[in-house]
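Participant: what shape does this take:
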Amino acid sequence: MFRIIGLLTLGILSLFSGRAIGAGAEDFYKGKTITFVVGFAAGGGFDTYTRMLARHFGKHVPGNPATVVENMTGAGSLVAANHIFNKADADGLTIGNWIGPLVLQHILGNPAAKFDGRGFGWLGVPTPDSGVCALTAASGIKSPEDWLNSKRPIKIGATGPGSTTDDVPKLLREALKLPIQVVEGYKGTARIRLAAEAGELDGGCWAWQSIKPTWAKGVESGKVHIVLQSMLESHSELKHVPLAAKYAKSEEARDLLKVADGPYGVLARPYSVPPKTPKERLEILQKAFMATTKDAELLAEARKAKLDFTPVDGPTVAKLVNELYDLKPAVTDKLKQIILPKK
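Facilitator: This next block holds a predicted model:
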């Protein structure tokens, strides 16, 4: 009898506790504004995804807070990553969107990466990236064979070390011996596109999920060619485009392409909050993120904008980030030679 009463009491307390948490969250977020900090310039893929998510995010958070998007460019989004980790308030009102492979820069010992990837609170990823290299028709390169036989290095635009635009071309250059000149310093893929269209660059390497909506006119007109896929598996829309793995001649080359497939694929565009964000608020934001990526209105908007949404949840992202810190020493030594900034 007493045991039954005890169980009923625990159940009632649990019910009221859950309601109290929900009410507390609603009280906190009501009338507040959540700021999304994007590490790249307006008009690029990261910015495009974030602005779409932000438009629908507030309705999935208790209290329905407002949202605003800020662009904090610099060093291939490293400025934004450092800001989220070291300066942003850990109150659940600031969400960062910077390129995930920057975690490798910390692992490999780049002192400019002033964070530990294991310390962030991870909300999730809207969709894994499928890396490709897009070159202009003016470059004269229409196939990997053209590229391998080029008498000059092909100028590839990049933002900075730790970004897909920077690291993947370097990995491809090492693995496949492609003639590549990486030109760093652009503040986002929107700037790289403009430079390529002006003839300043031959093109760039980043996600098809970003190129498809933002460089659609170039691709559809034939002024831009998708020449190579850097991932291990072909994207369903790009079965006609060769995989880089086809041209790998050694086990080391294949290992480097596996790196290009991992951190630069699933982990490419994560959303994070500062360390020590209260667990309750982190969980609320994680749930809101996943709910937003499945929101019917967002998905209808995404179809019109040609944006893919195949979300990966926060706990999975956290697990994958932690696994990067367990890379074999031989792999990290090689990566240091290839992708760390030269002193």
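
Participant: going forward, measure contacts and count neighbours with C-alpha atoms only.
Facilitator: Noted.

Participant: let me see the ranges of the strands in the protein.
Facilitator: 33-38, 66-71, 94-97, 121-125, 131-136, 154-157, 180-183, 203-207, 224-229, 271-273, 312-313 (DSSP state E).

Participant: could those go into CSV alongside distance to residue 45 and mean neighbour count?
Facilitator: CSV is the format used below for the strands of the chain (distance: least, CA to CA, whole Å; neighbours: other CA atoms under 10 Å):
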stretch, distance to residue 45, mean neighbour count
strand 33-38, 10, 22
strand 66-71, 12, 17
strand 94-97, 11, 25
strand 121-125, 13, 27
strand 131-136, 13, 26
strand 154-157, 15, 24
strand 180-183, 19, 19
strand 203-207, 8, 28
strand 224-229, 17, 24
strand 271-273, 14, 28
strand 312-313, 18, 18
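
Participant: what would the ones you listed look like in CSV with distance to residue 237?
Facilitator: Listed next are the strands of the chain as CSV, based on distance: least, CA to CA, whole Å:
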stretch, distance to residue 237
strand 33-38, 27
strand 66-71, 30
strand 94-97, 26
strand 121-125, 21
strand 131-136, 12
strand 154-157, 23
strand 180-183, 26
strand 203-207, 13
strand 224-229, 11
strand 271-273, 26
strand 312-313, 21
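
Participant: which residues of this protein fall in helices?
Facilitator: Along the chain, counting by DSSP state H, helices occupy 2-29, 45-57, 78-86, 102-107, 144-148, 164-176, 189-197, 208-214, 216-221, 251-261, 279-293, 296-305, 314-324, 329-339.

Participant: which among those is found nearest to residue 125?
Facilitator: helix 314-324 (7.5 Å; CA to CA).

Participant: packing partners of the closest one?
Facilitator: Packing partners of helix 314-324 (3 or more CA pairs under 8 Å, 6 or more residues apart in numbering; DSSP states H and E): helix 102-107, strand 121-125.

Participant: make it 10 Å
Facilitator: Of the remaining helices and strands, those touching helix 314-324 by 3 or more CA pairs under 10 Å, 6 or more residues apart in numbering; DSSP states H and E are helix 102-107, strand 121-125, strand 271-273, helix 279-293.

Participant: dump those to JSON lines, plus distance to residue 91.
Facilitator: Formatted as JSON lines, those follow (distance: least, CA to CA, whole Å):
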{"stretch": "helix 102-107", "distance to residue 91": "23"}
{"stretch": "strand 121-125", "distance to residue 91": "12"}
{"stretch": "strand 271-273", "distance to residue 91": "9"}
{"stretch": "helix 279-293", "distance to residue 91": "8"}
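
Participant: one more, so I can put them side by side:
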Amino acid sequence: MPRSRCRRISWRMAAKSSSSTRRRPTSRVAAVTFRAHGRCGSISSARHKGCTMLRFALTTLISLVIGATCATSYVYADAVEDFYKGKTITVITSTGVGGPFDLTARALAKHMFRYIPGRPTMIVRNMPGGGHVLATNYMYQQAEKDGTVIATVNNSVPLHQVLGGQGVRYDTRRFYWLGSTGTSNLMTVAWHTSGFKTMDDVMQRELIIGATGTGSGTFIYPNAMNVVLGTKFKIVMGYKSTAELDLAMERGEVAARAGASLAGILQERPTWIEGNRVVMLNQIGSERDKAFPHVPLMHELAKTPEQRRILTLLSRPPALGRPFFTTPDVPRERAVALRRAFEATMKDEAFLNEAKQLNLEMSPFGGERAAAIVNDTINVPAELVAKAKAVLEPK
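Facilitator: Got it, this is the predicted structure:
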């Protein structure tokens, strides 16, 4: 190696220098090595030849490591792009057409594809049924596990699982969570002509309330209040979607409904609030919504510490918001690419503008947080789960 080249290397990589113009080592490995050979920078050093060889070997090793890392990243990126090019990703929504879940899924599909390597086509498929259990089971048992199917389901499905709910053939811990579009408290509302004004009224006389299925908050919450608090909700099952249930309440088939997302009401039925067409009986969440500070939380209605613990457990779902996930066992590089694409879409100006036009409230968060919320819901003390199970199934 030419002497001038050696001098430049010595000057650049020396561990210390009294000159203010000399730069610190950019590599910790290099810094440690050359502090041990402080005289290597001297051309007259007896160790000059050995140190030159050491520098060459070290530089070569670092270059190989960096090159291998970059090459691996490129291989993964190319593999993901090659896979998704020309493919179609199906977005499953566990609700019928219309409503915040469906509209959010369609808006996401319209914009998210641009952030997925290979720019696949994205379509939406509605799969209502069983209070969101049908779609969740499909994602766990039948959907392709190659990254071509993602889903959005009700945030109550982890709770339905931990309580051993009817029809569960899934484990939410094994899904790969992409993130959530945001949280919103769930409301129990009565139609304005029902004559019910507060929860005290529901303790005194029967209130007919509609539900879509045992895995849905439309059933879980009124049933929980009946068992734990002694309310008199009469639950009418069989509605295929919350949109159908809302219409049934407006027509007078039922007088109330539970598990109604506040964001969903504002998006789908703004006249309910603006025109005082519904009475807010209670809300489910960790804290009262700022717009309704006078409406009690479900767990605040508890009369004993044990009742409060059970109702607090049942109030966990709103923290998950409107989540999106893909199937178990998707190759990691594809799953990571989907999560990154989802999180990028949540910051996309065109997507956010469309969400605003649709009155979809957005307060998104990423996949790691969504997965943590799911795991926290599942991993509750067995003793509390045993006490809470009684509130899930019909009596």
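
Participant: TM value for the aligned chains?
Facilitator: Overlay of the two chains. TM-score (TM-score structural alignment, normalised by the length of structure 1): 0.92; 339 aligned residues with a CA RMSD of 1.9 Å.

Participant: among the strands of structure 1, which is nearest residue 164 of structure 1?
Facilitator: Going by CA to CA, the one of the strands of structure 1 nearest residue 164 of structure 1 is strand 203-207, 5.8 Å.

Participant: pull the contacting residues for residue 204 of structure 2.
Facilitator: 230-232 (CA atoms under 10 Å, 6 or more residues apart in numbering).

Participant: show me which of the residues you listed are buried.
Facilitator: Neighbour-count burial (16 or more other CA atoms under 10 Å) applied to the contacts of residue 204 of structure 2 gives 231-232.

Participant: now the residue nearest the centre of structure 1, nearest residue through space, not along the chain?
Facilitator: Centroid-nearest residue in structure 1: residue 269, 1.3 Å away (criterion: CA atoms, centre = their mean). Leaving aside its sequence neighbours, residue 269 of structure 1 sits nearest to residue 99 (CA to CA, 6 or more residues apart in numbering; 5.2 Å).

Participant: and the one you found, how many neighbours does it have?
Facilitator: 26 (other CA atoms under 10 Å).

Participant: for it, what is the corresponding residue in structure 2?
Facilitator: In structure 2, residue 99 of structure 1 lines up with residue 154, judged by TM-score structural alignment.

Participant: so that match sits against residue 318, correct?
Facilitator: Yes. Using CA atoms under 10 Å, residue 154 of structure 2 is in contact with residue 318, at 9.4 Å.

Participant: closest to residue 187 of structure 1 out of the helices and strands packed on helix 314-324 of structure 1?
Facilitator: helix 102-107 (15.4 Å).

Participant: what mean distance separates that closest one from the matching residues in structure 2?
Facilitator: Aligned to structure 2 and superposed, helix 102-107 of structure 1 gives a mean residue distance of 2.9 Å (mean CA distance after the TM-score superposition for structure 1).

Participant: contact partners of that helix?
Facilitator: 76-78, 81, 108, 110-118, 160-164, 167, 263-264, 267-268, 321-322, 324-327, 332, 335-336, 339-341.

Participant: now find how far off-centre that helix is within its chain.
Facilitator: 13 Å (CA atoms, centre = their mean, to the nearest Å).

Participant: same thing with stretch 75-92 of structure 1?
Facilitator: With CA atoms, centre = their mean, you get 15 Å for stretch 75-92 of structure 1.

Participant: from one end of that stretch to the other, what's the distance?
Facilitator: 25 Å (CA to CA, to the nearest Å).

Participant: same thing with stretch 97-112 of structure 1?
Facilitator: End-to-end distance (CA to CA), stretch 97-112 of structure 1: 18 Å.

Participant: repeat that for stretch 38-52 of structure 1.
Facilitator: Stretch 38-52 of structure 1: ends 12 Å apart by CA to CA.

Participant: where does that stretch end up in structure 2?
Facilitator: So stretch 38-52 of structure 1 sits over residues 93-107 in structure 2, by TM-score structural alignment.

Participant: how far off centre is the matching stretch?
Facilitator: Distance, centroid of stretch 93-107 of structure 2 to centroid of chain: 16 Å (CA atoms, centre = their mean).

Participant: ok, back up a step: tell me the buried residues within the contacts of helix 102-107 of structure 1.
Facilitator: 76-78, 81, 108, 110, 113-115, 117-118, 160-164, 167, 263-264, 267-268, 321, 324-325, 332, 335-336, 339-340.

Participant: who touches the residue in structure 1 that residue 132 of structure 2 lines up against in this structure?
Facilitator: Using TM-score structural alignment as the criterion, residue 132 of structure 2 maps onto residue 77 of structure 1. For residue 77 of structure 1, the contacting residues are 37-41, 71, 83, 96-100, 102, 159-163, 187-188, by CA under 10 Å, 6+ apart.

Participant: how does it look with 7 Å?
Facilitator: 39-40, 98-99 (CA atoms under 7 Å, 6 or more residues apart in numbering).

Participant: how about residue 345 of structure 2?
Facilitator: Here residue 345 of structure 2 is in contact with 111-112, 351 (CA under 7 Å, 6+ apart).

Participant: same thing but at 10 Å, please
Facilitator: 108-109, 111-115, 339, 351-352 are the contacts of residue 345 of structure 2 under CA under 10 Å, 6+ apart.

Participant: do the same with residue 373 of structure 2
Facilitator: 158, 316-317, 319-320, 367.

Participant: may I see these organised as CSV, with distance to residue 87 of structure 2 added?
Facilitator: Below are the contacts of residue 373 of structure 2 laid out as CSV (distance: CA to CA, whole Å):
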residue, distance to residue 87 of structure 2
158, 30
316, 36
317, 33
319, 33
320, 29
367, 23
